[in-house]
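*Asks:* model the following, please.
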Amino acid sequence: MPDATLDTIRLLDVRDTSLSVDEVLRAVTGPHVGGVALFVGTVRDHTPENPGEQVTELEYTAHPSAVEQLHAVAAKVAAEHPGTVLAAVHRTGDLAVGDLAVVVAAAASHRAEAFAACRALIDTLKEQVPIWKREQFRNGSHTWVGM
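*Replies:* Reported below is the predicted structural model:
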């Protein structure tokens, strides 16, 4: 990670263990922070790609370069939103409905900057970091998303 981002990117990870909103929130707080925006993505019981099908579980799989790509995404967002502090953790493995899949936070002196950076980080993460999900349906079928 470039030196310029060491103070602004505090926590980035892709892991197969449970996620903690508190861990991500702690990573971005500090005396200069006036606002924190959090995005918490959870496993839902339905999917827009297959209306009418009930999701029973998800399996997230990440490419070996996912953490490296996440660092590149965060560095880009940090450069586009100076003065923000960023953190993001994405889950892999088998997840049940209601489990945390991703937690993203952005902190700044003011709320507008925090909201903008948080939105940019989650949107760019979803577009560019190679993480895929397999949705398992109640009827026994499944589908891959993001491949």
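*Asks:* contacts and neighbour counts: CA atoms only from here.
*Replies:* OK.
*Asks:* show me the residue at the heart of this protein, geometrically.
*Replies:* Geometric centre of the chain, nearest residue: residue 102, 4.0 Å, by C-alpha atoms, centre = their mean.
*Asks:* disregarding residues adjacent in the polypeptide, which is nearest to residue 35?
*Replies:* Closest residue to residue 35 apart from its sequence neighbours, by C-alpha to C-alpha, 6 or more residues apart in numbering: residue 111 at 4.6 Å.
*Asks:* here's the other one to compare against:
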Amino acid sequence: MSVSVQTDDFDVRQLQRDLLAGANAEGAVATFTGYVRAENVARDVYSMELEHYPGMTEKSIRDILEQSCKRWPVMSASVVHRVGKLMPGEQIVWVGISSAHREASFAACEFAMDYLKTRAPFWKRELGPDGATWVEARASDSARAGRW
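*Replies:* Okay, the predicted model is just below:
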């Protein structure tokens, strides 16, 4: 299990290789890569700034990966989440899950992303034409997370 909260960009191909390095490569890998949008809720986004509490954020993400490992037969799990100032089109988050079968990989990956969108201790502020606005979790994201 691996968790990284960082300012630097990441290489998706290397992350997947790392995910499989200690696990049986037979079976399934599900990944999700999220990018900063140029538009959010019909508002142009010039940049996004993400803040977090070091230590607390990583622990929180580790906890959700541990929960996913208890729910599904996960062989390996990894999350990389960026913080700091990001521009539209830049990578913001990567989640990778490996398991023996696709159903578990897909479900555990989606479970982790739903948690990251709604409960992980990140604070997002978008800068747009009308200035800076704090981004709150959407009702649709909370509803998705409520399924679990």
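*Asks:* what's the match for the residue nearest to residue 35 of structure 1 in structure 2?
*Replies:* Alignment note (TM-score structural alignment): residue 111 of structure 1 maps to residue 102 of structure 2.
*Asks:* any idea how far that match lies from residue 108 of structure 2?
*Replies:* Distance, residue 102 of structure 2 to residue 108 of structure 2, using C-alpha to C-alpha, to the nearest Å: 10 Å.
*Asks:* these two: which is more packed in?
*Replies:* residue 108 (30 against 15; other C-alpha atoms under 10 Å).
*Asks:* the stretch of helix or strand that one belongs to - contacts with which helices or strands?
*Replies:* For residue 108 of structure 2, the host element (DSSP states H and E) is helix 102-118. For helix 102-118 of structure 2, the packing partners by 3 or more C-alpha pairs under 8 Å, 6 or more residues apart in numbering; DSSP states H and E come out as strand 28-35, helix 56-71, strand 74-82, strand 91-99, helix 139-146.
*Asks:* which of those sits most buried?
*Replies:* Greatest average neighbour count among those goes to strand 91-99 (a mean of 25), per mean count of other C-alpha atoms under 10 Å.
*Asks:* just how off-centre is that one within its chain?
*Replies:* 6 Å (C-alpha atoms, centre = their mean, to the nearest Å).
*Asks:* where does whatever residue of structure 2 lines up with residue 18 of structure 1 sit: helix, strand or coil?
*Replies:* By TM-score structural alignment, residue 18 of structure 1 lines up with residue 9 in structure 2. Under DSSP: H, G, I helix; E, B strand; the rest coil, residue 9 of structure 2 falls in the coil class.
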